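Participant: one predicted model, sequence on top.
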Amino acid sequence: IDIFKNSKPHNCAFSELPKDKGYAQKEGFRFFMEKEIYEQAQVVTEAMMGRVIKGGKIKFDELDAAMFEGIDEVVLCACGTSYHAALVSSYLFERIAKIRTKVEVASEFRYKEPFLNKNSLFIVISQSGETADTLEALHIAKKAGLRTLAICNVDNSSIVRMAGSVILTRAGIEKGVASTKAFATQVMVLWMFVVYLANLREVISARMNSAEISAMLHIPQILKIKDGLQDKIYRMSKHYLHGHGFFFIGRDIFYPLALEGALKLKEISYLHAEGYPSGEMKHGPIALADSNLFTVALMPKHLLYEKTKSNVEELAARDAYILAISPEEPEIADDFIKTSEQSHAMSEFFEMMIILQILALEISVRLGNDVDMPRNLAKSVTVE
């Protein structure tokens, strides 16, 4: 049989592969940070694997439930993005696990001569496990005889070796200096741990437990970036290259998300940005409001929407430029990114998180900055 009998000639076009070897590692993305934003659905799934059981249970094989007996307080200690993850979880610990919770900045904690309660669970959070301030804070807690738990991404790191117990976040290698997927997995693991502790303390109803687990299992779907979202944000980003700064505002768990959104923008765009609780605007910051101030308003439908809307209206009345991120578009918004209708505040949290990450990325790209290696920063802060 002549296999070439009906064949037709084809003109092949050849193009030279990029000389940058990192291009292959980036799997076609422009930056490692961009690739890591898109990986979040996958890594959050891996963080839950074997831990979130569909029957309605949270299981951590690496933890001994006996170590939590008699615990009446949680102290969370971290730096930077990990500190923001700790702040998010502090709302969840008190709301769901019904336990008093404090959050400490590690660089301050180590020098404040802290009064430590022997019945505290001391939780440190670090992407690298080598953060010098957090490591020293852990040393102080261990020396005081506290029970300690590390939430970390790197096995066999210094913090992992020192802590009494460890939960690994399973985010994989994160090359972008500005953390994205490490933050997502930290928040997810802390949320899981909150529900785990609530069950140990017998303070959560079966109905609430089921609702929390159902919401967790839905998060990977939330983190799949919708077609057209990044293009929309790129087109919108041209509005935000000038002016005298940004307010990121939110309430409850969306306040630490506002802090994280402002930090992402600062890290890679070098523009001034601040995160605030929405209700604090009238207590001083609103003095800055004018047509050259950009306000990024996080307006979830399921958490204090009307209160946040009222705060945004106050800023709009002072001519601030408003970017609203919400399922419902407020009339006073200059720009609007619509989020999907969800039944749980944490679902809204993760969707808004990914929007803020992309917004920072696209503003930085327009400004011509090195997204993966921002000036003056290092991936792991191993000195004071």
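Facilitator: Structure's in. What do you need?
Participant: okay, CA-based contacts and neighbour counts for the rest of this
Facilitator: OK.
Participant: isn't residue 26 right next to residue 37, touching?
Facilitator: No - shown here, residue 26 and residue 37 do not form a contact pair, counting by CA atoms under 8 Å, at 11.8 Å.
Participant: quick one: which of the two has more around it?
Facilitator: Remark: of residue 26 and residue 37, residue 37 carries more neighbours, 24 against 15, as counted by other CA atoms under 10 Å.
Participant: ok, now how distant is the more buried one from residue 169?
Facilitator: Counting by CA to CA, to the nearest Å, the gap from residue 37 to residue 169 is 16 Å.
Participant: try residue 273
Facilitator: Counting by CA to CA, the gap from residue 273 to residue 169 is 28 Å.
Participant: more neighbours: which of these two?
Facilitator: More crowded of residue 273 and residue 169, by other CA under 10 Å: residue 169, with 28 against 24.
Participant: three-state assignment of residue 178?
Facilitator: Look at residue 178: counting by DSSP: H, G, I helix; E, B strand; the rest coil, its state is coil.
Participant: SS state for residue 117?
Facilitator: Three-state assignment for residue 117 (three-state DSSP): coil.
Participant: so who does it touch?
Facilitator: By CA atoms under 8 Å, 6 or more residues apart in numbering, the residues touching residue 117 are residue 146.
Participant: and what of the one 4 residues further on?
Facilitator: In this structure, residue 121 makes contact with 68, 71, 72, 73, 74, 75, 146, 147, 148, 149, judged by CA under 8 Å, 6+ apart.
Participant: just the element for the second one, please.
Facilitator: When you say that, I think you mean residue 71. For residue 71, there is no host helix or strand (DSSP states H and E).
Participant: nearest residue to it other than its sequence neighbours?
Facilitator: residue 119 (4.9 Å; CA to CA, 6 or more residues apart in numbering).
Participant: isn't the one you found up against residue 72?
Facilitator: Yes - Residue 119 is within contact range of residue 72, at 5.8 Å (criterion: CA under 8 Å).
Participant: show me what counts as buried in the longest helix anywhere in the chain.
Facilitator: Looking across the chain with DSSP state H, the single longest helix is helix 345-366. Buried positions in helix 345-366, judged by neighbour count with 16 or more other CA atoms under 10 Å: 346-365.
Participant: ok, the residue nearest to residue 71 - contacts?
Facilitator: When contacts are counted by CA under 8 Å, 6+ apart, residue 119 touches 70, 71, 72, 73, 146.
Participant: closest to residue 320 out of those?
Facilitator: residue 73 (40.8 Å; CA to CA).
Participant: use this one as the comparison:
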Amino acid sequence: MCGIVSYKGKMNAREVIIDGLEKLEYRGYDSAGIAVANEGEISFEKRAGKLSNLEKALEENPIAGHVGIGHIRWATHGAATDINSHPHLSNNGRLAVVHNGIIENYRDLKNELEEEGYTFKSSTDTEVIAVLLEKYYENDLLEAVRKTRERLVGSFACGIISADEPDRLIGMRVESPLVFGLMEDGFIMASDIPSLLKYTRDVIYLENGDLVDIKGSSFTIYDKDDKKVSREVKKIEWSVDAASKDGYDHFMIKEINEQGPAIDELLRVNVKNGRVDFEEGSFSRQELSSIDRIYIVACGTAYHAGLVGKYAIERIAKIPVTCDLASEFRYNNPFIDEKTLVIFISQSGETADSLKALRLAEEKKAKTLLITNTLASSMDREADKSIYCYAGPEIAVASTKAYTTQLVNLYLLALDFSIKLSRIDEKAYEGILEELKKLPKKVDTLVKDDEAIKKFAKEIADKASLFYIGRGLDYATSIEAALKLKEVSYIHTEAFAAGELKHGTISLIEEGTPVIAIMTQDDLVDKTLSNVEEVVSRGARVFAITSKDDERIEKISDAWIRLPQTLDILYPILSVIPAQLMAYYTSTAKGIDVDKPRNLAKSVTVE
């Protein structure tokens, strides 16, 4: 949530920063601002609302310079207003800061500073950073930043400039992500890679506690102990086109269509010579033999992938698994010790709740493994092992290809564990791998089979509520399907375990209520079909997502889509595709900005 872009170089800072902020809009925001140090003063503009509001203000006041900081804000402290927007300036107007994250002790700091005579214009936690910088500033911006950092508690990635040192830019990273890019004629810092791609592919992933001090044409990085350090420069392999819409109307539909190739690439990397091979990313037979329980910990869509992963690991590798929400994990007194493996799933590798849970697991001496789409993220650096999704940049807030590649990695992990522990025979192992390899083409076929989905999406666009139902693995998919629809269409959508309808929730079904039933599991289709008959008898309109060529399903459903054939255990990878399309087409039918749904952010870097 929120996003920072800071620049120092020979180009117009305003143009670079605004361009970079546009690349971060997917993260979710409600205001934007920019500040530039030039000719002994700081010029700034900030506006509530979309970035276009800021751009219009800059047309009237075209501030210019070669050193600047920019920000898009998602309100956490104070309403989305011009005053609360970043950047925030010191009382004397000589220092400016943009900040991603939360300052947990800002109230105490604010009270202290007010008693000393400083004043505050905004309701934000961030303004205390600017005021502290003024308090500690004695003609050395770096020293002021160091002293300020010592006083702050929370998560903060910052860009900082001073009117008295107009040839200097400082970046500060504690908990919140910040990437430092090296350009031919300057430097750029941002919250995420897409802001940098136009200008450079040479980046340094700043580590927790790092300060980067840019003066003139050089820079110095200091670690959390204020020691000078060298950080590895990494080459970004994404193309600029990979982070653009490439002819699609929205990023979400582009990323839905990219799932087949993404799965194919993932399998190519992680399956070699007929064996799952994560190289350094998994555990040895000896290490696995000492594990007596597994936790899967994640948030949102990643947690839903974990629900499927629990089923796969228990069914294939015969290891008991508990799936828990990262935001609840630390408060549930989990039974973890050195014989526990905790698997974390995070698309960004920066999810605040998951990062805190990871640190708890480490304190308890558990083994930790991360499934992520982001190399060199905070969680990637801290986990014992990491497995990557190789899905490329996912820009739409609603996750699609990150989810399906997480699923594939969980299946591969289950196979890897099972073969190392001798809990699967060779034929079954090879059979699942072969079916996984066939999935990319089946996904490609499914994303094109969307006419029935488009039609039903138009029907439900004006509905107040909708329900998904399923049993077993289909219920796990239903939970993710319901989240996808509600987050981009704003329709109240719930997932019900189909067998639980008669225990209370069927009271919500009335004439015309839309129900989407997922039916893929051989041993559960008849029972789910009986549940569908229950809702139909009460007036529901049913859309069926099924793997079965069964005239009973066609007879009782108002519309349906039939999935390509695969193993029952693998159907969550296919059955979620129509649900993603349903969410997308319902959102577009309602005229919603599907890539940037209200109140949501792509990377949730605060608790």
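Facilitator: Sure, I can see it. Because the structure is a prediction, the values reported are computed rather than measured.
Participant: what's the residue nearest to residue 71 of structure 1 aligned with over in structure 2?
Facilitator: Superposed on structure 2 with TM-score structural alignment, residue 119 of structure 1 falls opposite residue 339.
Participant: and if you look at residue 370 of structure 1?
Facilitator: Aligned against structure 2 by TM-score structural alignment, residue 370 of structure 1 finds its counterpart in residue 593.
Participant: next one: residue 217 of structure 1
Facilitator: Residue pairing (TM-score structural alignment): residue 217 of structure 1 is matched to residue 437 of structure 2.
Participant: so how far is residue 574 of structure 2 from its match?
Facilitator: Applying CA to CA, the value for residue 437 of structure 2 to residue 574 of structure 2 is 13 Å.
Participant: can you get me a residue count around residue 539 of structure 2?
Facilitator: Residue 539 of structure 2, neighbours per other CA under 10 Å, totals 15.
Participant: what does it correspond to in structure 1?
Facilitator: In structure 1, the residue paired with residue 539 of structure 2 is residue 319, using TM-score structural alignment.
Participant: repeat for residue 499 of structure 2
Facilitator: Residue pairing (TM-score structural alignment): residue 499 of structure 2 is matched to residue 279 of structure 1.
Participant: now name the helix or strand holding the closest residue to that match other than its chain neighbours.
Facilitator: Distance criterion CA to CA, 6+ apart; nearest residue to residue 279 of structure 1, sequence neighbours excluded, is residue 311 at 6.5 Å. Following DSSP H and E, one finds residue 311 of structure 1 within helix 305-317.
Participant: mean deviation, that helix versus structure 2?
Facilitator: In this overlay with structure 2, the average offset of helix 305-317 of structure 1 from its partner residues is 1.1 Å by mean CA distance after the TM-score superposition for structure 1.
Participant: residue 247 of structure 1 -> structure 2?
Facilitator: Under the alignment (TM-score structural alignment), residue 247 of structure 1 pairs with residue 467 of structure 2.
Participant: counting contacts, what elements does the helix or strand in which that match is found pack onto?
Facilitator: Assigned by DSSP H and E, residue 467 of structure 2 belongs to strand 465-470. Applying 3 or more CA pairs under 8 Å, 6 or more residues apart in numbering; DSSP states H and E, one finds that strand 465-470 of structure 2 makes contact with helix 473-489, strand 492-497, strand 514-519.
Participant: what range in structure 1 matches the last one?
Facilitator: It stands for strand 514-519 of structure 2. Residues 294-299 of structure 1 are the counterpart of strand 514-519 of structure 2, counting by TM-score structural alignment.
Participant: could you point out the longest helix in structure 2?
Facilitator: Assignment by DSSP H gives helix 426-448 as the longest helix of structure 2.
Participant: buried set for the helix or strand just after that helix?
Facilitator: Using DSSP H and E, the helix or strand that directly follows helix 426-448 of structure 2 along the chain is helix 451-460. Within helix 451-460 of structure 2, the residues scored as buried using 16+ other CA under 10 Å are 453, 454, 456, 457, 458, 460.
Participant: so what corresponds to residue 198 of structure 1 in structure 2?
Facilitator: Under TM-score structural alignment, residue 198 of structure 1 pairs with residue 418 in structure 2.
Participant: burial of the residue nearest to its match when sequence neighbours are not counted, as a residue count?
Facilitator: Residue nearest to residue 418 of structure 2 in three dimensions, not counting chain neighbours: residue 317, with 4.2 Å by CA to CA, 6+ apart. Using other CA under 10 Å, residue 317 of structure 2 is surrounded by 21 other residues.
Participant: surely residue 317 of structure 2 and residue 414 touch.
Facilitator: Yes - using CA under 8 Å, residue 317 of structure 2 makes contact with residue 414 at a distance of 5.7 Å.
Participant: let me see the contact set for the match of residue 198 of structure 1.
Facilitator: 316, 317, 318, 424.
Participant: before we move on, what about residue 517 of structure 2?
Facilitator: 468, 469, 470, 532, 542, 543, 544, 545.
Participant: by neighbours, which of those residues wins?
Facilitator: Among these, the one with the most neighbours (other CA under 10 Å) is residue 470, at 31 neighbours.
Participant: quick check: that one vs residue 538 of structure 2, distance?
Facilitator: Between residue 470 of structure 2 and residue 538 of structure 2 the computed distance is 18 Å (CA to CA).
Participant: what sits against residue 166 of structure 1?
Facilitator: Residues in contact with residue 166 of structure 1, defined by CA under 8 Å, 6+ apart, are 62, 63, 149, 150, 151, 152, 160.
Participant: same check on residue 343 of structure 2?
Facilitator: Residue 343 of structure 2 neighbours (CA under 8 Å, 6+ apart): 294, 295, 296, 297, 368, 369, 370, 371.
Participant: what about 7 Å?
Facilitator: By CA atoms under 7 Å, 6 or more residues apart in numbering, residue 343 of structure 2 lies in contact with 295, 296, 297, 368, 369, 370.
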